[in-house]
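J.: predicted structure and sequence below. I'll ask about it afterward.
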Amino acid sequence: MNLLAYLSLATGLVVTSVFAPTRLLNAPVDRPSAHSLTFTPAIDPGLTRMLPPVYFCGESVPLHEEAVARRLVSALARNTNQNQAIYRIRKRASVFFPIIEPILSRHGIPLDFKYLPLVESALTGMAVSPKGAVGYWQFMPATARELGLAVHAGYDERTNLVKSTNAACRYLRYLYTRLGSWTLAAAAYNNGIGALLSNIRRQQQRDYYYLRLNAETGKYLYRILAFKELFSNYKSYDHLIPERMMAYLSEPLTPDSEPDEDEVLLPEVIVNEATQVAIDTPVQETAKPLAGQTADIPLPNAADVFRGGIKAKLVESAGVARGQVWVFHLTRDGMADGKQVEEGDVLYAIVEDVDPKTDKIYLRADRLYSANEKHTYMMNLSAIDASTGRIGIKLPDVDQIKAGWILTWKTL
């Protein structure tokens, strides 16, 4: 059963049209599509069981929540009708990702953010939104200048892949430091940090998946996840994805071949002048601020990053593999996920991901056993790098992962 057929049965969804390729990837990101999918509240509970585990920057996507699973399947459904368009953007990504990935790594930004410009611009340097956002990463002029990019008549560094990617990394690092979560950083990239913080304060909720946001921002991360899953894990969806789309996802890429006229993804040639300049620019180049500008956005006080963190030492590890459960003992009293915790309480953590490219391990604690109360509480804590406040711990040599390894944990 293909994805749209399953959606129709599981949610009562009536599909009235098929999106044209240019509608999917040429639509401006700051304007909701007129063809958005609408779901009824009813859903087959089996949907969540049909999806593999999904992670964004080491953070687990809570697909056990039916609403979350429904939104991800909706984003996948939008893309699985774009057979030729998806193949075209796969070809573009095969050229640009090797340029983007080293820049992300140099700035300490998770590689999952390489899919963000697919949503923003379909990786097109000359993409322009109705509001004036330009380039691969879709910066407004004022934001671009604050990030050190030159924007003036006849010369716009937003169309330079290397320089705009460096700028995007500085901006994402700033958003993450302010918000403490990569999912929230992605949402703030789309909607602005001020609007997102306002929603967080008003709703008293810091989890993207449970925040009530505007339609565009509410779907934004799912659109990124849809590209990630289709490009890197499509075989896990072979029971949902139509056979024709599976063929396009598995077809060998031939970047140098000329596209047929009816397969052109956007109203411009795939390798335009700005793109060629970006490809020819060495990856080692870093964006230089304009005269009188700082090299980076000012970051908040480090104390804001660590507020609410607790320390716990490892007492038992089952192995360095996704899904393994590790046991930690708290080393001092503190607050965790809104609860008073005490030294000696037991923290049960799951290895959510191990990234060999960055040599990092991602741990999330889902339960805490109170030694004093003899009771187990559900928790939502992540291990963070104590030096940066970011999720993900640099993986030491395997023989160093033993009893006594102390990590910092924080509610995100």
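T.: Yep, it's here.
J.: C-alpha from now on. contacts and neighbour counts both.
T.: Fine.
J.: in the chain, spot the helix with the most residues.
T.: helix 83-107 (DSSP state H).
J.: need the contact partners of the next helix or strand after it.
T.: Per DSSP states H and E, helix 83-107 leads on to helix 116-121 as the next helix or strand towards the C-terminus. Taking contacts as CA atoms under 8 Å, 6 or more residues apart in numbering, the residues outside helix 116-121 that touch it are 25-26, 28-29, 89, 123, 127, 135-138, 223-224, 227.
J.: ok, second structure coming up, stack it against the first:
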Amino acid sequence: MSTKQITKIAVIAITSALITSFIFLTTFANKRSQPESIPTTNIVTDIHPVPVVKSMPIPSVVLFANDTLPLDRNYVVESLDRELLVNSYWQSSTLILLKKSKRYFSIIEPILKKNHIPDDFKYLAVAESGLSEVAVSPSGAKGLWQIMSGTAKDYGLTVNTSVDERYHIEKSTEAACKYLQHAYDKFKNWSLVAASYNAGKRGITKQMDLQGAKTYYDMLLNPETARYVYRIIAFKLIFENPSKYNFILNREDYYPPFQTYQVTLNHSIKNFSTFAKDRGISYKELKYYNPWLRKPYLKNSKHRSYTILLPKKAKQKSL
């Protein structure tokens, strides 16, 4: 056999060996990367289930302050459906509102009842401020009930550089009740009263006259007021039955009511920081319970009586 023939046979043998090794290594690597014991087709489904997005239920009968919604009208159903979807799927925001509700409703409900205002109007406060007594709108409305400065003074609230009772939960709720009762005396219908809180009594009256309408559900209104009452009703439905709208809360998830005692001031306070420290709390904590005190001092030359709240852990010290 010639040298050329031997070289040709050797090349063929080496090439064959290399091909065999490549096939073996590729097969082995594939087996290691995909073990037969793991059902690869189910990995994604098992670890990351596909979220379900579904419509929210609308009861066959819906009431707001004993006013029955005309659900036989398509635009009424669709308007309510929109607000239910927006507030059900804006989960973090609505969940926070639900957690705050026990604290603030415990203050609002007795005041509404005392003033003969339907309990459903507590959801108007939810829609207005998100249950925040320090909320401020771009137009300058402030507090839990989003009251303008002029309206506040009309209904007996003090608004000046050092005191703004629009931030006072009890007093602002009392003022809101006066407005709502005056509006009811005019409209004799609670849905129109709620709409007037957004558009004003004159605004609603003008549209009723222009359109010859007698109810909120008959009127064509600006986009904000057109959604306003439906939004309040959506909050009512969600808050009354959270689990129905996919909000699961335990009793301990709700923020507890404030645990405080009252102190009456009828004189000036030079420094609220010192006032707070003398009672074993911080200035921040004092303002947390009394956001209506707008300055770190109180000018009270007329010796007007103010009631402030202190946490129960604070020292009870004579003034």
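T.: All right, it came through fine. None of the values given here were measured: they were computed from a predicted structure.
J.: so stretch 382-400 of structure 1 aligns onto which residues of structure 2?
T.: Following TM-score structural alignment, stretch 382-400 of structure 1 has no partner segment in structure 2.
J.: give the contact list for Asp81 of structure 2.
T.: Contacts of Asp81 of structure 2 (CA under 8 Å, 6+ apart): 56, 58.
J.: map Met126 of structure 1 onto structure 2.
T.: Matched by TM-score structural alignment, Met126 of structure 1 corresponds to Val134 in structure 2.
J.: without its sequence neighbours, what residue ends up closest to its match?
T.: Counting by CA to CA, 6 or more residues apart in numbering, Gly143 is the residue found nearest to Val134 of structure 2 once chain neighbours are left out, at 5.0 Å.
J.: the contacts of helix 116-121 of structure 1 in helices, which ones?
T.: Using DSSP H, those in helices are 25-26, 89, 223-224, 227.
J.: tell me the one among those residues nearest to Asn233 of structure 1.
T.: Taking CA to CA as the measure, Asn233 of structure 1 lies nearest Phe227 of those, at 9.6 Å.
J.: aligned to that closest one, what sits in structure 2?
T.: Per TM-score structural alignment, Phe227 of structure 1 is aligned with Phe235.
J.: quick one: that match and Lys122 touch, right?
T.: No - counting by CA atoms under 8 Å, Phe235 of structure 2 stays clear of Lys122, with 9.9 Å between them.
J.: more crowded one of those two?
T.: Phe235 (26 against 22; other CA atoms under 10 Å).
J.: and that one, what does it touch?
T.: Residues counted as contacts of Phe235 of structure 2 (CA under 8 Å, 6+ apart) are 84, 87, 123, 126-127.
J.: ditto for Leu69 of structure 2
T.: Leu69 of structure 2 sits in contact with 61-63, 76, 217, where contact means CA under 8 Å, 6+ apart.
J.: please list only the buried members of those residues.
T.: Buried members of those, counted by 16 or more other CA atoms under 10 Å: 62, 76, 217.
J.: want to throw those residues into a markdown table with secondary structure and distance to Pro118 of structure 2?
T.: Converted to a markdown table, the buried ones among the contacts of Leu69 of structure 2 look like this (DSSP: H, G, I helix; E, B strand; the rest coil; distance: CA to CA, whole Å):
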| residue | secondary structure | distance to Pro118 of structure 2 |
| --- | --- | --- |
| Val62 | coil | 15 |
| Val76 | helix | 22 |
| Tyr217 | helix | 19 |
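J.: so what corresponds to the residue nearest to Val134 of structure 2 in structure 1?
T.: Under the alignment (TM-score structural alignment), Gly143 of structure 2 maps onto Gly135 of structure 1.
J.: please, where are all the helices along structure 2?
T.: In structure 2, the helices defined using DSSP H lie at 3-33, 43-47, 74-89, 91-114, 122-129, 149-154, 169-187, 190-199, 201-211, 223-240, 272-277, 283-289.
J.: quick one: the longest one to chain centroid distance?
T.: In terms of CA atoms, centre = their mean, to the nearest Å, the gap separating the centre of helix 3-33 of structure 2 from the centre of its chain is 70 Å.
J.: what's the matching range in structure 1 for it?
T.: Per TM-score structural alignment, helix 3-33 of structure 2 has no counterpart in structure 1.
J.: what's the burial count for the counterpart of Leu172 of structure 1 in structure 2?
T.: Counting by TM-score structural alignment, Leu172 of structure 1 corresponds to Leu180 in structure 2. A count of nearby residues for Leu180 of structure 2, using other CA under 10 Å, gives 21.
J.: isn't Leu180 of structure 2 up against Val193?
T.: Yes - with contact defined as CA under 8 Å, Leu180 of structure 2 counts as touching Val193 (6.4 Å).
J.: joint contacts of the two?
T.: With CA under 8 Å, 6+ apart, Leu180 of structure 2 and Val193 have no common neighbours.
J.: which residue is the nearest non-sequential neighbour of Ala183 of structure 2?
T.: The nearest residue in space to Ala183 of structure 2 (CA to CA, 6+ apart) is Val193, at 5.5 Å.
J.: understood, closing this out.
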